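Chemist: Build me a model:
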Amino acid sequence: MTETSSRLLRLLSHLQTPRRWAAAELADRLDVTTRTVRRDVARLRELGYPVETLMGPDGGYRLVAGTAMPPLLLDDEEAVAVAVSLRTVGGQPVEGIGPAAVRALAKLEQVLPSRLRHRVSALGEVVDAPLPEPDMPSVDPDVLSVIAGAAAAGERLRLLFRGERRVVEPHRLVPVRRRWYLVAYDDARADWRVFRLDRVSEPARTGQRCADREVPGGDAAAFVLDRLYSIAPTYEVDATLHMPAADAVRRLRVDPAEVTPVDAASCRFRGRADTVPWLASRLLMLGCRFEVHSPPELADHLRDLAIRAAAAAGGTSATDGRAVAQAPPADERRATRKPTSSTR
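Modeler: All right, here's what the predicted structure looks like:
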């Protein structure tokens, strides 16, 4: 019985790899006969696993979607990857995903072997999960799943975008700065477009195949970033941070090229963002002293925050705080905001 159960688990592990498995190949992998493979497949079906028999000269099997979620088998690396992903997914602006991720993580950690539980715990101690922003619009998970299904199947998609009906050819979903974007070819405009998913509703698959197209540049993520920087106001920040450069890169989650060491205890951060409040929150959450050299809008915003914080603390002087924003003299201020155009 033990040998049979072990063999069933190994068979299930193979079938969970999304491909067609010939009976002879499975028999070779399990070191059994094809007749035994057929019996084991029948046992898996009795346990609720939807194993489909494929026709052909060699026959074959494939695990397909069923009416219920069967147990999954994960190897060590897959289990750790899923656990870490569940720890960090709470910051994504998908409606209801945070509580669902917590429930799934609790179930997973309950059955993790001790050797893997220690690895997951160690990663959790040093990885900072992004906090969801209170004003960040969320994405309906049903919208996300319908669009993802259409993109994976290569089907045209009908959707409502900011009140306008569109028919598009979905290509890729790209998460950027806690927002989700769809890269798609817009049939009516005969051009590639980027759609923010929190502005999309009523997606419906049409069943019509998409044309074989390649996103400009061949990289959907780079295409989204290029469009966002070209259509949105961008602020370039230049600040001295009183923390080691390696710590700043880790805490800010930025390209190391944006952080230059000044000495062992401080560094220069040069980056950009589309909003001043977002820049301010990133710097303040570092928990270290810093000086802002540009843009002046950021220094002004920090002063306003300091005044409000001082008032909330009962009249404490705004200069008593440890986060210091130093703006250049008024006659040296230069607007660092790039030209803007209307956003989609």
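
Chemist: only C-alpha atoms for contact and neighbour calcs from this point on.
Modeler: OK.

Chemist: Quick check: buried residues in the longest strand seen in the chain?
Modeler: Secondary structure of the chain per DSSP state E: the longest strand is strand 164-176. Residues of strand 164-176 classed as buried by neighbour count (16 or more other CA atoms under 10 Å): V167, V168, E169, P170, H171, R172, L173, V174.

Chemist: need the contact list for the last one.
Modeler: V174 sits next to W180, Y181, L182, V183, A220, A221, V224 when contact means CA atoms under 8 Å, 6 or more residues apart in numbering.

Chemist: In PyMOL, how would I select the buried members of these?
Modeler: Those of the contacts of V174 that count as buried under 16+ other CA under 10 Å are selected in PyMOL with:
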select buried, resi 180+181+182+183+220+224
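
Chemist: Here is a second sequence; please produce its structure as well for comparison:
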Amino acid sequence: MTTDTPARLLQLLSLLQTPREWPGGELAHRLGVSRRTVRRDIDRLRELGYPVQATLGSDGGYRLVAGKAMPPLVLDDEEAVAIAVGLRAGAGHAVAGVDEASVRALAKLEQVLPARLRHRVSTLQAATTPLTSGDGASIAPETLTVMASTVAGRERLRFAYRAGDGTGSRRLTEPYRLVSTGRRWYLVAYDLDRDDWRTFRVDRVSEPFATGARFTPRELPSGGAAEYLRRSIQRQQETYAFTVAFAAPADAVAARLPGWLGTPEPDGAGGCVVRGDSGDPVEWLAVRLAMTGFEFSVREPTELITHVRELGGRLSRAVGA
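Modeler: Purely as a prediction, here's the structure:
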């Protein structure tokens, strides 16, 4: 029996957050109190803003329904571990769709996890190998959570950085945004030593350290963090323009193709066209286009057309066609 009212309310809230209807008698049994006490506790939760719906009947029932705002979640140990492991797995491999909001959620969760649960999360993740890990390099989730915390808290971030040519340096930055391309994570930040905006590949970052020094965010050049990153990548590598026609609706192709490759435009005949710029090898782009599962034809560049033709021939020969 839980005699402490705050503790009992948290236990009641945890039960109600399971998507089902709870008979009043079952809640009373679980909490070790009377049905009258359950009704009083339900009223307290409503006063705190939790939308608890009651149903009529011989025993009565309660369920937590969607409200105007999301109240704080109450998780048991197993639920907290499961969510942390899932977020770590997605964040560590820059899975498409797992963006900065997911990393912020992971940072918040790990900040409040008791030491015993953090150990369980680390142990479980170390013993688990994902079948697929995305196209980019894997990243220590701790690196992302430290960065996300400094972005949210407007706190200066210091870290060691390894450039593409292997040159190492120490950076002191004002972090602005974390951006996922679906293959890699990047940090967009103001580099205080170089007095300019910079982008950093997170898989090349080590020893991230939140300094505790607060700052007022500077104004990023127009276009937002994602657009700034796109332009930065284009400046750092040779790119080529490509045009690909798909025999599928634009919304269907958009759901299968990374957004940073381009936005599908309807062609008026039930299909769509994707135009974009890429710095990736044509071999990778050819495979990525094929992974959409839709019929397509490459209009340009010539190198991509040639590689798609050669790839199709190799695949046909592999099955004796």
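
Chemist: if we can go back for a sec, mark which of the contacts of V174 of structure 1 are part of strands, please.
Modeler: Of the contacts of V174 of structure 1, the ones assigned to strands by DSSP E are W180, Y181, L182, V183.

Chemist: and F223 of structure 1, what pairs with it in structure 2?
Modeler: Mapped onto structure 2 by TM-score structural alignment, F223 of structure 1 lines up with Y228.

Chemist: Could you give the number of residues near the closest residue to its match other than its chain neighbours?
Modeler: Once flanking residues are discounted, Y228 of structure 2 sits nearest to P221: 7.3 Å by CA to CA, 6 or more residues apart in numbering. Counted with other CA atoms under 10 Å, the neighbours of P221 of structure 2 add up to 10.

Chemist: go on, D76 of structure 1?
Modeler: Neighbours of D76 of structure 1 under the rule other CA under 10 Å: 12.

Chemist: gap between it and S114 of structure 1?
Modeler: Taking CA to CA, to the nearest Å as the measure, D76 of structure 1 falls 11 Å from S114 of structure 1.

Chemist: Repeat that for D191 of structure 1.
Modeler: According to CA to CA, D191 of structure 1 and S114 of structure 1 sit 52 Å apart.

Chemist: And the contacts of V174 of structure 1, which is closest to S266 of structure 1?
Modeler: Nearest to S266 of structure 1, judged by CA to CA, of the contacts of V174 of structure 1 is A221 at 31.9 Å.

Chemist: Name the nearest residue to the closest one, sequence neighbours excluded.
Modeler: V174 (6.0 Å).

Chemist: residue in structure 2 matching that neighbour?
Modeler: Aligned by TM-score structural alignment, V174 of structure 1 pairs with V179 of structure 2.

Chemist: With structure 2 overlaid, report how far the longest strand of structure 1 is off on average.
Modeler: Superposed on structure 2, strand 164-176 of structure 1 shows a mean distance of 1.5 Å to its aligned residues (mean CA distance after the TM-score superposition for structure 1).

Chemist: how about stretch 111-125 of structure 2, aligned to which bit of structure 1?
Modeler: Stretch 111-125 of structure 2 corresponds to no residue of structure 1 when matched by TM-score structural alignment.

Chemist: neighbouring contacts of that stretch?
Modeler: Outside stretch 111-125 of structure 2, the residues that touch it by CA under 8 Å, 6+ apart are D77, A80, V81, A84, V85, A89, E110.

Chemist: repeat that for 10 Å
Modeler: The set of residues external to stretch 111-125 of structure 2 that reach it, using CA atoms under 10 Å, 6 or more residues apart in numbering, is 77-78, 80-86, 88-89, 105, 109-110, 126, 145, 149.
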